[in-house]
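[1] just the structure for this:
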Amino acid sequence: MSKHRIFTMSFANLYPMYLNKAERKNRSKAEVNEIIYWLTGYDEAGLQQQLAQKNDVETFFAQAPKLHANTSLIKGVVCGVRVEDVEDPLMQKIRYLDKLVDELAKGKAMEKILRQ
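    A predicted model of the protein is given here:
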């Protein structure tokens, strides 16, 4: 079976889509980055390196320093799919990031988005 198309997409191509979604709702690039740092363990330098290398989404998550311990608290529906029920581990990580950016765009407070 072939890989899902998003797995092979460059994270550098996906990242501006997250930014656009947030910025259309008057949220900032810094907030999107904070979500990515929280979820993946990347810091600014690590994220910029991933973007510069144009690594695919699969590599982006495979090289992530450490997925946050509270990811199990991310619940809800993204694109009609309940994130906690996604069976493929990589797709679930992608859906987690989608869900967090969706919550940001919907105006949720960062403390709630970051499950603090």
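
[2] contacts and neighbour counts: CA atoms only from here.
    Will do.

[3] tell me how far V77 lies from Y42.
    For V77, the distance to Y42 (C-alpha to C-alpha, to the nearest Å) stands at 25 Å.

[4] those two: which is more packed in?
    Using other C-alpha atoms under 10 Å as the criterion, V77 and Y42 rank with Y42 on top: 23 against 16.

[5] let's see this one next to it:
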Amino acid sequence: MKTTPEHDQKIAKMTFASVYPHYIAKVERKGRSQAELDQVIEWLTGFGEKEKQALIEKKATFEVFFERAQLNPNAHLIKGVICGYRVEELETPLTQKVRYLDMLVDELAKGKKMEKILREE
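    Here you go, the predicted model:
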């Protein structure tokens, strides 16, 4: 699935620090915790609390965020539609990784079991 170069550039330049509070608010509004959100982020990226916090403080863009991430080998199992895009069909790797994260946050907010979110089943 193609995205426009402008769309991809916009995502690349967005900072993780600007989006993370929205992720927290979204999952907490649905009765999930920040700790669960952080677990999901760590599963996808390999970032523990210290690394994640350092990236927030440095106002790292998503481009830098995912350059430094060790993407989970099971990330390719993340499938579905988010923001009008089927994540498994996105052609731009960075956009796909950001949408993987969006998809996991959505699944958490929708009350999916953690085992399913972390692709353990």
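
[6] after superposition, what is the TM-score?
    Superposed pair, TM-score by TM-score structural alignment, normalised by the length of structure 1: 0.95. Supporting alignment: 115 aligned residues with a C-alpha RMSD of 1.1 Å.

[7] ok, G80 of structure 2 - contacts?
    Shown in contact with G80 of structure 2 (C-alpha atoms under 8 Å, 6 or more residues apart in numbering): 86-88, 103.

[8] with structure 1 overlaid, report how far whichever helix in structure 2 runs longest is off on average.
    If you go by DSSP state H, structure 2 has its longest helix at helix 93-109. Taken against structure 1, helix 93-109 of structure 2 registers an average deviation of 0.3 Å after superposition, with mean C-alpha distance after the TM-score superposition for structure 1.

[9] can you check which part of structure 1 that helix sits on?
    Taken onto structure 1 by TM-score structural alignment, helix 93-109 of structure 2 occupies residues 89-105 there.

[10] got the buried residues for that stretch?
    Within stretch 89-105 of structure 1, the residues scored as buried using 16 or more other C-alpha atoms under 10 Å are 91-105.

[11] which residues in structure 1 form helices?
    Using DSSP H, helices in structure 1 cover 11-24, 29-40, 44-53, 57-62, 89-105, 110-113.

[12] dump those into CSV; add distance to S2 of structure 1 as well.
    What follows is the helices of structure 1, written out as CSV (distance: least, C-alpha to C-alpha, whole Å):
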stretch, distance to S2 of structure 1
helix 11-24, 19
helix 29-40, 25
helix 44-53, 24
helix 57-62, 14
helix 89-105, 14
helix 110-113, 33
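
[13] closest to S72 of structure 1 out of those helices?
    For those, proximity to S72 of structure 1 was assessed by C-alpha to C-alpha; helix 89-105 is nearest, at 9.4 Å.

[14] now that closest one and helix 11-24, what's the angle there?
    Orientation of helix 89-105 of structure 1 against helix 11-24 (axes from the mean of the first three to the mean of the last three C-alpha atoms, to 10 degrees) gives an angle of 20 degrees.

[15] got a list of what the spatially most central residue of structure 2 touches?
    For structure 2, the residue lying nearest the average C-alpha position, counting by C-alpha atoms, centre = their mean, turns out to be L101 (1.6 Å). Residues in contact with L101 of structure 2 (C-alpha under 8 Å, 6+ apart) are 41, 44.
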